[in-house]
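> Generate a structure from the sequence data that follows.
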Amino acid sequence: MNNTNKISILQGRLIDPANGVDTVTDIHIENGKVAAIGETPAGFQAATIIDGNDKIVCPGIIDLCANLREPGAEYKATIASETAAAAHSGITTLCCPPDTLPVIDTPAIAGQIKHKARKAGYCRVLPLGAQTQGLKGEKLSEMAALKGAGCIAISNNYAPLANTLVQRRTLEYAATFDLLTIIRSNDRHLSDQGCAHEGKVADRLGLPVIPEAAETVAVARDLALAQTTGAAIHFHTLSSASAAHTLAWARREKRRVTADVAIHQLHLTEMDIEGFDSNTHVLPPLRSTGDRDGLRQAVAENIISAICSDHQPHEADAKAAPFPATEPGISGLNTLLPLTIKLVHEGVMDLSSAIARLTIGPAEILGLPLGRLQVGATADICIFDPDTYWTVVPDQLTSQGKNTPFGGWELPGIVTHTLLEGRIVYQRD
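From the prediction side, this is the model:
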């Protein structure tokens, strides 16, 4: 009997929030699927045995936003480099936003990205299709064709739409094809050319600001348009407690809306931009301590049901100019899981809830049959040691982007194995 594709993970602590499982057990894998949990099936002989003692075994992480920079900005990163970093970090599925060069507004570009990701073999990449042609905010993209080419949702990412009517038309069109619209809610007139949260820190540093209202006004507008059109929307990288409160209301009203938050927004605040550290230049900006705490509460209560990396790798020069002139974004793949575990250590939520925000939460947002590990499920698995600490050294990140504000932080959690469809795509030496 051929057993080369059979793997047994022995005596790991299986945490599968989707099925309410938290127990020490064995998992047996065959042909890319979970064959059994607990007892070894009759006649099953594993070719590979993984010792799960003192480790957490959970579904593979699903990251709702990771910029891969290819095509168009390979000097920053490539599909191969960043999917390898994802595998190193326990991430088995990631969404690639549409602002590549060329933009993901044709089936050909979507197909090219998926092909390169399959060739690299480290991680499942799901492209997001452009909401408008060329992300110019004017003419609607061919959403049906993009969906047919494998785009999991549509988004205009940071690019503003020409006006509210265009937003309404895109939502109507997306609703027709049952396509999720992912929105970075921002009023471009209020945010203008700002780079920091409107508050005392920005005032003291003399930085142009982005008020909280730039987000909250846009969230209210987008909720109203979604209600009118019947579209399903997802708010990407919320940054304010006020937006989280509005989201809580919308979810109580049974609106078709979900949201995620970038992991750095749950740890950093406007205070961290002191010293003009360009690695803390992000969009939306780091906000107040009250905003951070409000976001933490929303995540703990599952109002915000997913945490993402919002991974944006940059070359060194992109962060070398004066703060407002630097390119925003953090290289976040390598720190997504450890920073989420840190929330557990800080008492924000329990470990099962934290894992849920990285697995079943994003899976359900995207309507994917992933993020769970019952018998018959796809064997996307992350195995990590939760109690071993490591120090973040930017130059040692496996992402091509070394731009992180977490340099010197001591974080819990080291991934030892990542399995994608039953294949070991990363194993720690």
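
> When you work out contacts or count neighbours from here on, use the C-alpha atoms and nothing else.
Noted.

> which element is Gly111 on?
Assigned by DSSP states H and E, Gly111 belongs to helix 107-120.

> Show residues contacting that helix.
Under the contact criterion CA atoms under 8 Å, 6 or more residues apart in numbering, helix 107-120 has outside partners 70-71, 79-80, 83, 102-104, 123-127, 129, 145-146, 148-151.

> Repeat that for stretch 77-84.
Applying CA under 8 Å, 6+ apart, the set of residues contacting stretch 77-84 from outside is 68-71, 113, 116-117, 120, 122-123, 313-314, 398-401.

> closest to Asp387 among these?
Thr398 (20.9 Å; CA to CA).

> Name the nearest residue to the closest one, sequence neighbours excluded.
Of all residues not flanking Thr398 in the chain, Ala85 sits nearest, at 5.2 Å (CA to CA, 6 or more residues apart in numbering).

> secondary structure class for that neighbour?
Put simply, Ala85 is helix when judged by DSSP: H, G, I helix; E, B strand; the rest coil.

> Please report the number of neighbouring residues for it.
Residues contacting Ala85 under the criterion other CA atoms under 10 Å number 22.

> Before we compare anything, build this one as well:
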Amino acid sequence: MTVLHFTNARLINPETLSDAPGSLTVVDGVIREACKKPAKGAVVIDCGGKCLAPGIIDWGVKIGEPGERHRESFRSAGLAAAAGGVTTIIARPDTNPAIDTPETLEFVTRRAAESAPVRIRHMAALTKGRDGREMTEIGFLLDAGALAFTDVFRVSADSRALSRAMTYARSLGALIVGHPQEPVLSKGGAATSSKFASFRGIPAVSPMAERMGLERDLALAEMTKVRYHADQITTAQSLPALARARAAGLDVTAGTSIHHLTLNELDVGDYRTFFKMTPPLRSEEDRQAIIAALADGLIDVIASFHSPADEESKRLPFEEADAGAVGLETLLPAAMRLYHAGHLSLPQLFRALALNPASRLGLAQGRLSEGAPADLVLFDPDAPFLMDRFKLRSKSKNTPFDGARMEGRVLATWVGGAEVFRSGE
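Next up, the predicted model:
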């Protein structure tokens, strides 16, 4: 029997929304009722007054296996996650080929278990080839371990096909993850419509495209009664529709990206492609509205939407460059910007980073309660550092925070009570 006793900790509990000194006991990888004194033979870990919280569950991570291992492998993603306090990765199915068959899902599940020091679970494609027409074998994919179903950024314009897939998913209790964008209107858009985009000559998309896509998805969710999650809500215009769906009792949740919470459209500056995202960065007014919705609980989840891209894919004219940024190692320090600005408390942040994604996906992690897996992160929310993208453990280095002054350093990470990372600094 292996017993760990974490003492002198600042416990961040997202279930009780408490932030208080305390201790934590772990027996054979499972959290037990806290006691002030360690049991005989326990390994005592002095947290030095730093924050001990549930490990982050990062929902929507792109990993390059299969097909693009040069961008990110399960091993490199797992090492980056551990260094960032992420103990569970929820991986996307937008691979090459897509994760749209039980055989492909079983392959990536096995590869992840063999290669990564953290937990990796997968979403599967909703339609074959993510083409938006013919649904995948949802039942078999559920049996193979799929947590949810999504075509990620390929939004189907065929509402009839989507409604069929949702109806079938509803019969199986499966969760559908949608990317709220009107596909025709948003096609080719590299920035949000604004004076800034016009001045820079960047092809732009109206923020109304997000609301239109969300309204369509919510109408289908109401019609089919499916469990639905909107992966990225980034505009103020989308919030009333989301609030109405919640008030009507629909089984609907929503997430947003850490980049849309901490950056805005002006950060693109002189066509800096590391700031090109999907959806594009929004106005400062939108950013503030999404932060308020997160604080109020209307938006449930914060994720990094880790999207590795090689140098050749980013060193192109802005409208031609790949969208997205890596985020497994920058998610926590970027989230600390919201804490230090007074927008959210640490328990509120970990509610969105750990508890809510675990609850929505039916996972036991994301908690400090007795019986939960001991997936933990020890961090210093005030430790300052200068972000250097070449020190990131991800194979790809496309972060918009390169050279930025940040606060919040991960000191150690445990998965099932086993230490998978400890800072050397």
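
> thinking again about what came up before, the residue nearest to Thr398 of structure 1 corresponds to which position in structure 2?
In structure 2, Ala85 of structure 1 lines up with Ala80, judged by TM-score structural alignment.

> returning to that earlier point: onto which residues of structure 2 does the helix holding Gly111 of structure 1 map?
Against structure 2, helix 107-120 of structure 1 falls on residues 102-115 (TM-score structural alignment).

> hang on, Leu373 of structure 1 packs against Val57?
No: here Leu373 of structure 1 does not reach Val57: they are 9.7 Å apart, not a contact under CA atoms under 8 Å.

> Compare those two and say which is more crowded by neighbours.
Ranked by neighbour count (other CA under 10 Å), Leu373 of structure 1 and Val57 place Val57 first, with 30 against 27.

> Please confirm that that one is located within a strand.
Yes: using three-state DSSP, the assignment for Val57 of structure 1 is a strand.

> Identify the residues contacting the residue most central in space within structure 2.
Residue closest to the mean C-alpha point of structure 2, counted by CA atoms, centre = their mean, is Ala303 at 2.4 Å. Applying CA under 8 Å, 6+ apart, we find Ala303 of structure 2 in contact with Asp58, Trp59, Gly60, Gly255, Thr256, Ser257, Ile258, Leu331, Leu353.

> Take these and keep only those in helices.
Ile258, Leu331 (DSSP state H).

> Now for the contacts of Ala303 of structure 2: which two are most distant?
Pairwise distances across these (CA to CA) peak at 14.2 Å, for the pair Gly255 and Leu331.

> of the two, who's got more company?
Between Gly255 of structure 2 and Leu331, counted using other CA under 10 Å, Leu331 has the larger neighbour count: 26 against 23.

> Aligned counterpart of the more buried one in structure 1, please.
Under the alignment (TM-score structural alignment), Leu331 of structure 2 maps onto Leu336 of structure 1.

> and the gap between its match and Ile210 of structure 1?
Distance from Leu336 of structure 1 to Ile210 of structure 1, counting by CA to CA, to the nearest Å: 25 Å.

> before we move on, the earlier item: got the contact list for the residue nearest to Thr398 of structure 1?
With CA under 8 Å, 6+ apart, Ala85 of structure 1 has these contacts: Leu333, Asn334, Thr398, Ser399.

> Could you double-check that Ser278 of structure 1 sits in contact with Ala318?
No: applying CA under 8 Å as the test, Ser278 of structure 1 and Ala318 come out as separate, 9.2 Å apart.

> overlap in contacts of these two?
Joint contacts of Ser278 of structure 1 and Ala318 (CA under 8 Å, 6+ apart) are Thr326.

> if you count what's nearby, which of the two comes out ahead?
Ser278 (25 against 17).

> what residue of structure 2 takes the place of that one?
Ser278 of structure 1 maps onto Thr273 in structure 2, by TM-score structural alignment.

> same thing with Gly408 of structure 1?
Aligned partner of Gly408 of structure 1 by TM-score structural alignment: Gly403.

> same check, this time on His236 of structure 1
In structure 2, the residue paired with His236 of structure 1 is Asp231, using TM-score structural alignment.

> Done for today, thanks.
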